[in-house]
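Student: all I have is the shape, not the residue letters:
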């Protein structure tokens, strides 16, 4: 009887260890993500950032173009104002850069220059695709959860657990977004 108990314990331990070492691969596993916190993204310096960093914070995420896009420019400014008003209460703001309809957003260095020249103090991530097969896994997941596309200039609101609360279109009411943020803080 004793050898059977040892084998069962050994198998249980191995199963536990193999499960613990299975990592979430966002390129493949994005449909099974539980929250924003399962994903990673590159910052403008090329560093891989774990979006777990937003756990415990309300997050507004914008995807916008940095050049020749008045809707995105307005969105960047709005989010900076929201960050200044509500950052001390737990609001985080982040943006993914996408290419504009008229003109590409440029290189990471161009985007850094834009961020500095406009005084943005929130996290801005490297340029990504948000549509099609080349879309960043986070945006594939967002679109799957919303059952809707996410246009340039759209803002996605996440709760403190990284769950999607709402999407606000590029030209939606800033008051509605701010009211939703205040309810979550």
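Tutor: It's in. It should be emphasised that the depicted structure is a prediction, and the values quoted were computed from it without experimental measurement.
Student: going forward, measure contacts between C-alpha atoms and count neighbours the same way
Tutor: Will do.
Student: might you report the residue contacts of residue 120?
Tutor: Counting by C-alpha atoms under 8 Å, 6 or more residues apart in numbering, residue 120 touches 76, 77, 80.
Student: just the residues you listed now: which is nearest residue 182?
Tutor: In terms of C-alpha to C-alpha, no member of those lies closer to residue 182 than residue 80, at 15.6 Å.
Student: try this one next to it:
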């Protein structure tokens, strides 16, 4: 069953502690499915730069590790956190590893996908997440305002983030 709104959701952080999405009320949020062994992994650096630049103005970034795409996130929570911190200086919240598609998909991703389809090159629009580092941008009222494919760099999102901060 899909959640009624963003703020009714919960997820566990990388340490297994419950995170209530109602803590995000009034914030602009970028949710990204991440992986440490992907061609887009260097986007961690760009995400961290966005976080440093806009966090004080109300931007929150949540990274959700996912191992569904060619097993590019094989690590456990401690390994993932260590990788992010040591290689990219990440200090935005990294959540517990999840699935983003299929019957085992996280309720967070079921909700996000129900709110905004992804444009598809061959078959029109699709709900499924296509690859690592797909991004959902959410406004201060909890509305999913845009969805960006993996090839969109964090820097390419900056103007849109600025508009809704």
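Tutor: Perfect, I can see it now. Source: prediction; values computed, not measured.
Student: superposing both, give me the TM-score.
Tutor: The TM-score (TM-score structural alignment, normalised by the length of structure 2) is 0.86; 153 aligned residues with a C-alpha RMSD of 1.6 Å.
Student: ok, residue 41 of structure 1 - how many residues close by?
Tutor: 19 (other C-alpha atoms under 10 Å).
Student: scratch that, residue 143 of structure 2 is what I was asking about
Tutor: Residue 143 of structure 2: 16 neighbours (other C-alpha under 10 Å).
Student: and the next element down the chain from the helix or strand in which residue 7 of structure 1 is found?
Tutor: Taking DSSP states H and E as the definition, one finds residue 7 of structure 1 inside helix 2-21. Per DSSP H and E, helix 2-21 of structure 1 leads on to helix 26-29 as the next helix or strand towards the C-terminus.
Student: contacts for that following helix next, please.
Tutor: Counting by C-alpha under 8 Å, 6+ apart, 38, 39, 40, 137, 138 sit against helix 26-29 of structure 1.
Student: 7 Å instead, please
Tutor: Helix 26-29 of structure 1 has contacts (C-alpha atoms under 7 Å, 6 or more residues apart in numbering) with 39, 137.
Student: and for stretch 154-165 of structure 2?
Tutor: Applying C-alpha under 7 Å, 6+ apart, the external contacts of stretch 154-165 of structure 2 come out as 28, 43, 46, 47, 57, 58, 139.
Student: highest neighbour count among those?
Tutor: Result: residue 28 is most packed of the contacts of stretch 154-165 of structure 2 (other C-alpha under 10 Å), 25 neighbours.
Student: for that residue, give me its contacts.
Tutor: Applying C-alpha under 7 Å, 6+ apart, the residues near residue 28 of structure 2 are 58, 59, 60, 138, 139, 140, 165.
Student: for these, work out which two are farthest apart.
Tutor: Based on C-alpha to C-alpha, the longest span within the contacts of residue 28 of structure 2 runs between 58 and 138 and measures 11.6 Å.
Student: give me the residue at the spatial middle of structure 2.
Tutor: By C-alpha atoms, centre = their mean, structure 2 has its centre lying nearest to residue 32, at 1.8 Å.
Student: structure 1: which residue goes with that residue?
Tutor: Taking TM-score structural alignment, the alignment pairs residue 32 of structure 2 with residue 62 from structure 1.
Student: sorry, back to before: wait, which of the contacts of residue 28 of structure 2 is closest to residue 86 of structure 2?
Tutor: Nearest to residue 86 of structure 2 among the contacts of residue 28 of structure 2: residue 60, at 20.6 Å, using C-alpha to C-alpha.
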